[in-house]
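# Whatever this is, show me its structure:
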Amino acid sequence: MASSKILSRKMIKLLSPTPSSLRQHKLSFMDCINLPQYSPAAFLYPKPQNHTKTQISQILENSLSKVLSSYYPFAGRIKDNNTYVDCDNTGVEYLNVKIDCSMSEILNNPSIDVADIVFQKDLPWCSSLNRSPLVVQLSHFDCGGIALGVCLSHKIVDGYCVAKFISDWATTARHVDFKPSTNFNASTFFPLMEGAPNIMSINTSPQSQRYVSRTYNFSSSNLERLKKSITGVQNPTRVEVATSLIHKCGAIASMKNLGSFKPSLISQVINLRPLIPLDTIGNATCIYSTIAMTENEIELSNYVAQIQKVKQQVRNELKNLDTDQIVPYTLGKMKGIVDMMEKDIFDIYLSTSVFNFGLYSKTNFGWGKPIKVPHIKYPMKKNIILFDDPSEEGIDAQITLTEDEMSIFQEDKELLEFASPIVQSTK
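Sure, this is the predicted structure:
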């Protein structure tokens, strides 16, 4: 394992301190039902040709200070009652770290978890209470390559906001006059309510089995072939067909492992923007589910059709709601899924997509796009996360299953016809 040395540790303050009128940022209903865990993102860049190590860190520090004036709750503290952020200008944790190996040694070794290298030890997915909601680590490899590790609290942002913040930070680094558009007013759309179930806690309950993660790439051409294989469905999306194939192969692996078919449920999320403004910062998603009760229903065309139907139904229902009806509607959807989970009838999968968020094209801080946005293993049961691949035309899918199921899943011929196991490489 590569060792690291902290070169410096500091708090990055806001360039323009938060006014007293904004001192208390109220969390919304959507924020409060999420665990206060850090959601990690990492960006690996080849050796910058026109910047020294000192210049790189100075650019990041200065632009972070500036962008935080628009993202001021990130420099505050989430209080123990989880209902607000004290925007006290404490600042953001920022580390400069030296890694005693080349970047290629990390990327070309599938046994090494990148999270162990480019973040503070044990930081990803741990609690963000009583510390900076945002933690940044700049890592310098022996080869001159750099990694930017960013951990943001899921208590105050969703995946859309993580991507928007990093994009705005990168744009701020390149353009002196840029000012991000942000509104920390999600609580006006999603006021607090009593009795909300915590869906995340169910899937992070103590595990009796060992779970493992694997990542597969669906190239743009393979996604097009997969879409053409779907019959009776109009214009299936890349996310729909990739999710359906992964689910089918996962259900088959589960059936072979158990000896019989178990009904299967996938919960997925819909971004509530632009139902609310695109610059709304906070958690703003609605959960919906699709179910396969029989083997026939996991067949690709059948399942893609069901995903489309359920997703469109939820979108139509949301579109016809008044703003004050969104929270009760979302709460009802969540309770329905939680009730089904608690009955232990279904094989449960959680699926989310950060595909098409511009994690490569929008994260140029002045020294080019990252060569890799590595996927940090998520400690959840039966989990599917879809990302952009470096081309931003294909999909990288990280799948977490039980160890026994994964041994079957990774040999599935239909999966391997359209998806390739990822072997990390800088070339």
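# hey, let's count contacts and neighbours off CA atoms from now on
Will do.
# tell me which residues in stretch 409-422 are buried?
409, 410, 415, 418, 419, 420 (16 or more other CA atoms under 10 Å).
# how long is stretch 37-51 from one end to the other?
34 Å (CA to CA, to the nearest Å).
# One more sequence to fold, the one below, so I can look at both together:
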Amino acid sequence: MQVRIVSRETIKPSSPTPSHLKEIKFCLFDQIAPKAYFPTILFYPTNDGLLKLAQLKKSLSEVLSRFHPFSGREKDQFSIECNDEGASYSEALVDYDMFEFLQPPKIDLLNHLLPCQPWVTCHDRASAVCLAVQLNVFSCGGLAIGVCVLHTIADGITVSAFLKTWATIARGADEQLFCPDFTTASTLFPPRDLASLTCSNRFMVAWKKEAICVTRRFVFDANAITTLKAKAKGEYVSNPTRYEALAALIWKCLISASVTISGLPSRPSLLEHAVDMRRRMGEPLSGYSMGNVIIVANAVYDPADSNITLPDLATVVRQSLDEVNGDFMRSLQGDGGFLLVSGYADMIAEMLETEGPVSLGFTNWCNFGFNEIDFGWGKPVWVGHSGGANLSYVNRILFKDTECGKGTEAWVTLEEKEMAVFENDPDLLAFASPNPCVSRP
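Okay, the predicted model is just below:
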């Protein structure tokens, strides 16, 4: 497959940022987010993709006038300067039929549809764009919109809100436009000088290094999820959620892969999963609160023997999530958040030094609405992320809805030797279909 870039430019907001929003403070959780781009690719089966480009380009300029940080630049560790310097924009022609590309999805080629390398630490923070977009037109006319957002300014819900607003503007809808709030989170959880932290990145344990990794897609249909939830039931968790059951299964298979590769008994295992603070805390946060409005729940499993069960792990996942309630998050306001991050960093540093745990990081994008984003020619036939053997953070797992909304896709990124064992785990294959085809609309 050849992807030929035919144009590159910078898109600036259609109207200047108001003076009182020229500098926006990071919240504490923006500061400790990975300094990397995270990707989304939306596939649309239109037959006239080239004709859509002008519409998308104009509406991108308009949405940037609402999402001011997306066209700004990082000023320092405490704030972003909304200076309207703009977002990176490129157009590409792909000599491939889109549905052939999706039968099944060519995961190893996905990064060619992105405007920059995802999941690699960005060291040029002062001049790095916060948003990069690549519009890919396939030979059949199908269109894939590749988007990379700097994690410093956004979590998954923020990116979803941005894309939905862009789509609303593009299709000229009459509905009220989204009004993002980039200030409440930093008021509640103010930025701090992180130089004193032993571990300045909350994901350093799960993604403690960059390495050549591979990404695989595993799909769990509705029936498989129902069966899995039944098998994950236990004394403490009698009604596991979809997320708890899936996290327990993948965690179990990753622990097994680690044991197989090392030839040693199970080590302690640490799972970190991002939790949306908006839903759990409530006011003054809301669905309009933008940035990294997430806290990480930590689940540690230290097996007494090698007989690891799904109910055991589902219980640990449930207990870790139960601890992240509204009262807990309100305690993070002011100095509370910094004290928590500092104490957690010290604990992790000690654990790494003495026990060397197996570690992994989970993100759950189910129910974020990516499958509903309509720019005026219908919903996407599929939503992809990144793939191939590339330099990346290790041990990354992302859940998202299938295109029909009834199942779940698990995107797993591991080093090659771990993936070779993990993807052949009989427990995983009993429930998941590895990278099935995407249905035509």
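# one step back: is it possible to export the buried residues of stretch 409-422 of the first structure to JSON lines including secondary structure and distance to residue 317 of the first structure?
JSON lines is the format used below for these (DSSP: H, G, I helix; E, B strand; the rest coil; distance: CA to CA, whole Å):
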{"residue": "409", "secondary structure": "helix", "distance to residue 317 of the first structure": "36"}
{"residue": "410", "secondary structure": "coil", "distance to residue 317 of the first structure": "38"}
{"residue": "415", "secondary structure": "helix", "distance to residue 317 of the first structure": "34"}
{"residue": "418", "secondary structure": "helix", "distance to residue 317 of the first structure": "34"}
{"residue": "419", "secondary structure": "coil", "distance to residue 317 of the first structure": "34"}
{"residue": "420", "secondary structure": "strand", "distance to residue 317 of the first structure": "37"}
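# what's the farthest-apart pair in these?
409 and 418 (13.5 Å; CA to CA).
# Please, where are all the helices along the stretch 151-300 of the first structure?
Using DSSP state H, counting those that start in this stretch, the helices found in the stretch 151-300 of the first structure span residues 159-174, 186-189, 199-203, 220-228, 238-258, 300-319.
# Then the stretch 1-150 of the second structure?
Going by DSSP H, counting those that start in this stretch, the stretch 1-150 of the second structure shows helices at 28-31, 49-64, 98-101.
# Which of the ones you listed sits closest to residue 186 of the second structure?
The nearest among the helices of the stretch 1-150 of the second structure, by CA to CA, is helix 28-31 at 7.0 Å.
# how big is the offset of the closest one relative to the first structure?
Taken over the aligned residues, the distance from helix 28-31 of the second structure to the first structure averages 1.5 Å (mean CA distance after the TM-score superposition for the first structure).
# Now do the same contact list for the residue positioned nearest the centre of the first structure.
Nearest to the geometric centre of the first structure sits residue 159, at 4.8 Å (CA atoms, centre = their mean). By CA atoms under 8 Å, 6 or more residues apart in numbering, residue 159 of the first structure lies in contact with residue 354.
# repeat that with 10 Å
Counting by CA atoms under 10 Å, 6 or more residues apart in numbering, residue 159 of the first structure makes contact with 39, 41, 152, 165, 271, 282-285, 352-354, 357.
# which of those count as buried?
By 16+ other CA under 10 Å, those give 39, 41, 152, 165, 271, 282-285, 352-354, 357 as buried.
# Return the member of the residues you listed nearest to residue 14 of the first structure.
When these are ranked by distance to residue 14 of the first structure (CA to CA), residue 165 comes first, at 14.8 Å.
# In the second structure, what residue corresponds to the closest one?
Taking TM-score structural alignment, residue 165 of the first structure has residue 162 as its aligned residue in the second structure.
# Spit out the contact partners of its match.
Per CA under 10 Å, 6+ apart, neighbours of residue 162 of the second structure: 60, 63, 64, 66, 67, 70, 154, 156, 168, 178, 180, 290.
# Adding distance to residue 135 of the second structure, write those residues out as TSV.
Formatted as TSV, the contacts of residue 162 of the second structure follow (distance: CA to CA, whole Å):
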residue	distance to residue 135 of the second structure
60	12
63	16
64	17
66	21
67	20
70	17
154	21
156	20
168	18
178	23
180	24
290	25
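# ok, how many other residues are close to the counterpart of residue 83 of the first structure in the second structure?
Counting by TM-score structural alignment, residue 83 of the first structure corresponds to residue 78 in the second structure. Using other CA atoms under 10 Å, residue 78 of the second structure is surrounded by 19 other residues.
# How about the contacts made by residue 78 of the second structure?
Neighbouring residues of residue 78 of the second structure by CA under 10 Å, 6+ apart: 24-28, 30-31, 186, 190-194.
# One more pass at 8 Å, please.
25, 26, 31, 191, 192.
# And residue 76 of the first structure, by the same measure?
Taking CA under 8 Å, 6+ apart, we find residue 76 of the first structure in contact with 85, 86, 87, 88, 89, 90, 91, 132, 133.
# lining up the residues you listed with the second structure, which overlap?
Counting by both residues aligned by TM-score structural alignment, their matches' CA atoms under 8 Å, the members of these that carry over to the second structure are 85, 86, 87, 88, 89, 90, 91, 132, 133.
# could you measure the fifth one against residue 60 of the first structure, distance?
Taking CA to CA as the criterion, residue 89 of the first structure is separated from residue 60 of the first structure by 18 Å.
# got a list of contacts for stretch 423-434 of the second structure?
With CA under 8 Å, 6+ apart, stretch 423-434 of the second structure has contacts from 216, 217, 218, 219, 220, 221, 224, 225, 228, 249, 250, 253.
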